[in-house]
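[1] any chance you could fold what I've pasted below:
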Amino acid sequence: MLGRNMFMETGLQHFYWGNGLLILISGVLIYLGIHKKMEPLLLVPIGLGILLVNLPLGGVMDYELEITNTTGVPSRVISIEVDETAKISENDVILQLDSGEILAPTHGKLKELLVSPGQEALPDEVIAVMITTAQTELPTKS
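    Below you'll find the model as predicted:
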């Protein structure tokens, strides 16, 4: 069990063949820039940028997504269905309001909950913040 948890924490489960190919290309660019002295001021930063962006879960491509009360009416929080910092999938129930459920709009990790059971959430009030790598049309902050 310890080995599986370590593997899941490394982020390697999100490593695809395209990431490997681009890391290889970044290595070639860095090699050409440093050892062959071919435009080092151009190739080394490009190579390092490609390398950083393609590291699995390196945090470079993470976005904060604010989850709001979309019910349109003031609602009281009945229960919280997930723990803070929990990994969630698309359409997982995050919390129950007296006027409905708040679902996760995409996959990611819950960063923080801004409400507690019994608290009232106003319409369009931010009730949770999640971190996602999904590049969707959802309103995110870099």
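[2] make it CA atoms for all contacts and neighbour counts henceforth
    Will do.
[3] show me where the chain has strands.
    63-68, 75-80, 87-88, 93-97, 100-103, 108-113, 120-121, 126-132, 140-141 (DSSP state E).
[4] and of these, who's closest to residue 26?
    Closest of the strands of the chain to residue 26 is strand 63-68, at 23.9 Å (criterion: C-alpha to C-alpha).
[5] that closest one - contacts with which helices or strands?
    strand 126-132, strand 140-141 (3 or more C-alpha pairs under 8 Å, 6 or more residues apart in numbering; DSSP states H and E).
[6] also this sequence, please, to line up against the first:
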Amino acid sequence: MERFARIMDIVAPSDRSRMMARIRGKSTKPELIVRRTAHQLGYRFRLHRKQLPGTPDLSFPRLRLAVFVNGCFWHRHPNCRYAYTPKSNIDFWTRKFSNNVQRDIRAKEQLESMGWRVAVIWECETADSLALRDTLSTILAP
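    Okay, here's the model as predicted:
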């Protein structure tokens, strides 16, 4: 009898592929929460400006501020319980996460070299609406 060295996925590869394909990059629930909160605070913004490096989720041109609403899992939020690594296909996930983090760093550096401030709001930070209001108020203060 052959023993497997790693844990197998409980979902068929075709089903897993379909599930992963449904994950959106724009207008996610955390992003909608941040947008709603910023709007309630009286700020107006532009969405997903392709002219800016990294295509920030929200940009405040007057303040020269780019805001990214990052998923803890995909962008590797340090010390966050949602930033776990799947137990199957570890090499793939390690490369994927590393590339995501490097891309985020490049976009931040490019924006800063253009004179923009950059802020990141993590998915887990959107759960507490009062704390999110405080964070956005601080970030958006000129």
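[7] post the TM-score for the overlay when you can.
    Superposed pair, TM-score by TM-score structural alignment, normalised by the length of the first structure: 0.25. Supporting alignment: 67 aligned residues with a C-alpha RMSD of 5.1 Å.
[8] pretty sure residue 34 of the first structure contacts residue 44?
    Yes: Residue 34 of the first structure lies in contact with residue 44 (C-alpha atoms under 8 Å); the separation is 7.2 Å.
[9] mind checking which of these two has more residues around it?
    A count of neighbours by other C-alpha atoms under 10 Å puts residue 44 above the other of residue 34 of the first structure and residue 44, at 21 against 15.
[10] can you get me a residue count around the closest residue in space to that one that isn't next to it in sequence?
    Spatially, and ignoring its direct neighbours in sequence, residue 44 of the first structure is nearest to residue 30 (4.8 Å; C-alpha to C-alpha, 6 or more residues apart in numbering). Around residue 30 of the first structure there are 23 other residues, counting by other C-alpha under 10 Å.
[11] show me the contacts for residue 30 of the first structure.
    Listed by C-alpha atoms under 8 Å, 6 or more residues apart in numbering, the contact partners of residue 30 of the first structure are 40, 43-44, 47-48.
[12] among the residues you listed, which pair sits farthest apart?
    The distance between the two most remote of these (C-alpha to C-alpha) is 11.6 Å, for 40 and 48.
[13] among the strands of the first structure, which is nearest residue 7 of the first structure?
    strand 87-88 (15.4 Å).
[14] what helices or strands is the closest one leaning on?
    strand 108-113.
[15] what's the strand it packs on packed up against?
    Using 3+ C-alpha pairs under 8 Å, 6+ apart: strand 108-113 of the first structure touches strand 87-88, strand 126-132.
[16] can you lay out these as JSON lines showing distance to residue 26 of the first structure?
    JSON lines is the format used below for these (distance: least, C-alpha to C-alpha, whole Å):
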{"stretch": "strand 87-88", "distance to residue 26 of the first structure": "31"}
{"stretch": "strand 126-132", "distance to residue 26 of the first structure": "25"}
